[in-house]
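J.: Requesting a structural model of the entry that follows:
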Amino acid sequence: MSMKSRLLGMAFASADVLLELDGERVTFALGAGPVPGVDPGAAWAGQPLDTILDPACQNAVASQLRKLKPGVRSEPVGIRVLTGDGRARKAIIRAFALPELAPFISCALVWDGPPVQAETPKPILDARGLLQRLGSILSQGGTGPELAVDFLEIPGLGAADEAHRRAGARIEASLQARSHQGASAARLAPDRFALVRDSADISDLAEAIRTAGVAEGLNLSAITSRGELGKAEAAVAVRTLRFALEDCLKDGAEAGSRFGERLKRTVQDADRFRGIVRERQFSLAWQPILALDSRAVHHFEALARFGGAAQAPTGPISMAEELGLIESFDLAVAEKALLQLRQPGFGLTKAAVNVSAVSLTGDGYVQGLLRMTSAYPDMRKRLMVEITETSELADLDAANRRVKALRDAGIKVCLDDFGVGAASLDYLRKLQIDIVKIDGAFVRDIETDAKVRTLAGHLVDLCRELKIETVAEMVETEGQAEAVKALGVDYGQGWLFGRPTPTPALSAPAAVGKRVGEVVGWG
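T.: This next block holds a predicted model:
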């Protein structure tokens, strides 16, 4: 008896199938197939190992193969081998890397029970489903693993032919199996995917894509990028991921290569913004709003400024709105404004503070502001809340209940940027407000554009009929001031009347033939 026959007999005494792999491709197979009539040598040789395995166990096998050291047998891995007829058969596989056979890997497979119906793979998610899935994972709390999100772009995968369609299905199943709990992968576009994984999982997704392509005779390659979420708060993590994904999906080719960088930057920016709010590392600049008939200062708008900047921090504010961080900032601005209003020298100065419409989607802001002013009820009469970003007010009935709570407490409410967007009239109809601010786009062209002047006039007339006062913003010239006054606008704001200053300037710049006055009441 030859030594070869003796060794082969010993091998089959402990295994049902002998395999040889080159990387993750089957180069040789010998033994009993999963069902009668299936010859492993004929059916499996030349195929990627993933093509014969249930997707749910592909990641575990790939992980063991990557960790395999020469001369050391792997740990046993439970797998399910597809039979080709809608069933699967459980098995145990072990691998061994003999140094003189490198790079080939020897494997022994032992069947474990009869074939059973294959499990239906969990369908891949879409973008919305991925965000909901992430929120569900994080909301469970506990001491779970830190998470990462992998973004993949596969150029050419969106082609309409059958081979690319089948490859796409293979990739969906493979990525889903490799995702957190086997259910956290999404197809965002025909050629773009994202999946949530444990941060410690660094298995090569690009190789899985290549393998899926080879199985369909395609040469596919993936551009991959990873972003770490850590153990972020659920709501912030979900919004951060959405922010980064939308940013990448808007871009063209190879946007995925920058996903990790964008997600990391967004997480850092969010942390920095929270620190700014927590430490109150912002200042207020006060810009006067004047009565157009008397040029007396009516009230001031308290404008937030970061790092000594002269302009409004639109970038950070937009990010904070996207990530759900704006409510705490809006309350911090109100707190700082109220503290300044109570300082000596401020007299009975009245002020408007901005609140994002996002902050009115819940009860937190209104409750916080009412608590903040409960010890100083007279301050409420000196305060106005100016709602910005009105396009975000989806549930107007709920928003109006919160607006009403402010007005019932004596706090005036202003609607900013009125007249832009098709929903403006709906806001005016459903929100019980005191003042609207005519968008500066009307004021800019009001002297030269008859259509703009006519439209602005109708808006002012409508507000007057509803007993709502009006403010024209971005007034920079006497001509503009006279034009909006002629239309019946009550108040004006802009550089003509005064730029934002660190403290309220109770006297506005004098205009030719006009006088300036002291602060007057709300109306």
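
J.: okay, CA-based contacts and neighbour counts for the rest of this
T.: Noted.

J.: ok, which stretches of the stretch 301-450 of the chain are strands?
T.: 351-356, 383-388, 412-418, 435-438 (DSSP state E, counting those that start in this stretch).

J.: any idea which element residue 245 lies in?
T.: Element membership for residue 245 (DSSP states H and E) is helix 234-250.

J.: Show me what counts as buried in that helix.
T.: Within helix 234-250, the residues that count as buried by 16 or more other Cα atoms under 10 Å are 234-245, 247-248.

J.: To residue 61, which of the strands of the stretch 301-450 of the chain lies closest?
T.: strand 351-356 (50.3 Å; Cα to Cα).

J.: Sequence B follows; please return its structure for comparison with A:
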Amino acid sequence: MSRSAKLVEGLSDLTLWRSAIEAAGDLVYEWDLVADRIVWGGDASAFFAVQDAQVPGGGEAYHGRINPEDLPRRLRALTDHLGNDQPFDCEYRVRSDSGDFNWVHDRGAVERSPNGTPLRLLGTLRGITQRKHHEGRLEYLANFDDLTGHYNKLRLREALDHALANSLRFQQTGAFIVVGVDSLDKINRAYEYEVGDKVLVEVGRRLDRCLRAADVIGRLGGDRFGIILASCPIGEAQAAAERILQAVRQGPVPTQSGPVHVAVSAGVVAFPQQSKTAVDVMTKGEGALLAAKTAGRDCVSIYCLSEAQREDFRASMAIGEDVKQALRDERLMLAFQPVVDARNQQVSWYECLLRMRDPEGELVPAGKFIPVVEQLGLMRSIDRHVLDLAVADLVAYPDVTLAINISGLTAADRSWLRALVAHLRGRPEVARRLIVEITETAALHDIEDSARFVATVRDLGCKVAIDDFGAGYTTFRHLKALTVDIVKIDGSFVRQIRDSAENQLFVRNLLSLARAFNLATVAECVEDSEAANYLAEEGLDFLQGWHFGRPELAPPWRVGDSGDVQTWPPTDNAATLRYSQAGT
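T.: Predicted coordinates:
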């Protein structure tokens, strides 16, 4: 190749190289270390956001544009590279003509003379401002709540760990307060979530104003804040919690939908007296908050656990573990108690009651583990297991009708409903023989959610019963909203009914309320023939109790004796007419 051809090829490569650098938005540079002169390759004025005349031409001028906080880092990287051949690679901020600082990533390598003297530095600069902003955003979110600007749960827990360590070291009392916004879910439903977010932000601001500067505030999630009060006796912590309630009460929160009146509840736990770990302190604070909400909301609850209560709690935890293991080992099973026609005392269906065997095979009374299961929040798993067992019997024995009880938590659990739909899809003959019982108190807790649950279950073809009818405050409006099929009168009104005029009057009133909606009625806890005869004469449709049979693990249909098991509804009972009138 001729010399002129090589020159043309070199110029072409240089043009291509410069075009690539400019397209990438990067700079390359050659810094003559002896003459202190920098030659830039690329659009330096655009890169630095300066006029052409302000593009730094030497190392000293360039260092004058580097952020003073970052300059020592670049100088140290240069010294290590020139003196020890460490890689030259660093990030720092450079000032533009507008005064803003932009982040750059600087990489280079020195060229030396034959005797080792540094002659020039060849390097590249890349703008990384956008990446730094993204990293800063991620770092912020790793420590702070995006909505309120307070610590997030993880960062709050770290701060609580530190406060606990200091309390143990210096033998000082601290406190942790959990503050919950009352009825935030209703605010969200009424005004949309933007208003709910506005309420949370304003509550956070009021917390800032009424607490000490040294107190640490964080958002635990949802409607809850956590507050760390270091070196604070429990009496002062309670006073601080009362101030918080008053600060929130002081006036409505202005929102785009108008002023919204807000109240909060607070749970207070002292450390290290009540707990020595951050996770446990947070859990107990949540428990104290729940106690405040249960007590009527807009109040303060102090967590206080005696040693006897601790022992009871440990025992409950042990029972909870036993139940979970029994669930894994398939030692949870159903016992079946008959529900009979009040007129002819023939069995109409069976109620499924949960039982557990211990590892030695002994039967554990339900009263020993069901209350603990409810307290520990295990009822969803248990109710799913009961559903699976009951449906298995319904599929295997087409002449059997069964009733299952579910907890209030399960009534709001969509996963349980999905399981019910999966079991009954394409099986209308099974659905017709399944009765789902929900307690009255659970049904009335959120009447709208309960109504949706009842409607979904009945749409599948199942019957729905209200258990413990009379224990709550059911009205005509409630029964109309729920559209159930059966009401089971609470056993407390049935026991000794022959000797209690008050119970007799109450049962008559409940019976009248049920009849107004064409509902079948069941009297629970019938223990003798006198009570059975009296209730039948009063017009009860069905009876259940030890007088007719105790819960049995081996029901008649499993041993080949299913002659007394009737289909639903009974053919010779007064309830049949009511069902036909109600269109069921």
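
J.: care to give me the TM-score?
T.: The TM-score (TM-score structural alignment, normalised by the length of the first structure) is 0.53; 337 aligned residues with a Cα RMSD of 4.9 Å.

J.: returning to that earlier point: tell me which of the strands of the stretch 301-450 of the first structure lies nearest to residue 185 of the first structure.
T.: Closest of the strands of the stretch 301-450 of the first structure to residue 185 of the first structure is strand 351-356, at 33.0 Å (criterion: Cα to Cα).

J.: so the closest one aligns onto which residues of the second structure?
T.: Using TM-score structural alignment, the residues of the second structure aligned to strand 351-356 of the first structure are 402-407.

J.: Then stretch 453-473 of the first structure?
T.: Using TM-score structural alignment, stretch 453-473 of the first structure pairs with 504-524 in the second structure.

J.: cool, and stretch 484-499 of the first structure?
T.: Going by TM-score structural alignment: stretch 484-499 of the first structure matches residues 535-550.

J.: end-to-end on the matching stretch?
T.: Distance across stretch 535-550 of the second structure, first residue to last, is 19 Å (Cα to Cα, to the nearest Å).

J.: Pull out the buried residues from that stretch.
T.: 535-536, 539-545, 548.

J.: Any idea how many residues pack against the counterpart of residue 386 of the first structure in the second structure?
T.: Under the alignment (TM-score structural alignment), residue 386 of the first structure pairs with residue 437 in the second structure. Using other Cα atoms under 10 Å, residue 437 of the second structure has 24 neighbouring residues.

J.: measure residue 437 of the second structure to residue 93 of the second structure for me?
T.: Computed with Cα to Cα, the distance linking residue 437 of the second structure and residue 93 of the second structure is 67 Å.

J.: Quick check: residue 489 of the first structure is in a strand.
T.: No - if the criterion is DSSP: H, G, I helix; E, B strand; the rest coil, then residue 489 of the first structure is coil and not within a strand.

J.: ok, now how distant is the residue lying closest to it once chain neighbours are set aside from residue 311 of the first structure?
T.: Using Cα to Cα, 6 or more residues apart in numbering and skipping residues adjacent in sequence, the residue nearest residue 489 of the first structure is residue 470, 5.4 Å away. Per Cα to Cα, residue 470 of the first structure is found 24 Å from residue 311 of the first structure.

J.: Comparing these two, which residue is more hemmed in?
T.: More crowded of residue 470 of the first structure and residue 311, by other Cα under 10 Å: residue 470, with 24 against 12.

J.: Could you grab the helix/strand/coil label for residue 274 of the second structure?
T.: coil.

J.: In the stretch 51-200 of the second structure, what residue spans correspond to strands?
T.: Using DSSP E, counting those that start in this stretch, the strands found in the stretch 51-200 of the second structure span residues 88-95, 101-112, 118-127, 174-181.

J.: could you dump those strands to CSV with mean neighbour count?
T.: Converted to CSV, these look like this (neighbours: other Cα atoms under 10 Å):
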stretch, mean neighbour count
strand 88-95, 19
strand 101-112, 18
strand 118-127, 18
strand 174-181, 27
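
J.: what would those look like in TSV with distance to residue 232 of the second structure?
T.: Compiled in TSV, the strands of the stretch 51-200 of the second structure are given as follows (distance: least, Cα to Cα, whole Å):
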stretch	distance to residue 232 of the second structure
strand 88-95	43
strand 101-112	43
strand 118-127	49
strand 174-181	5
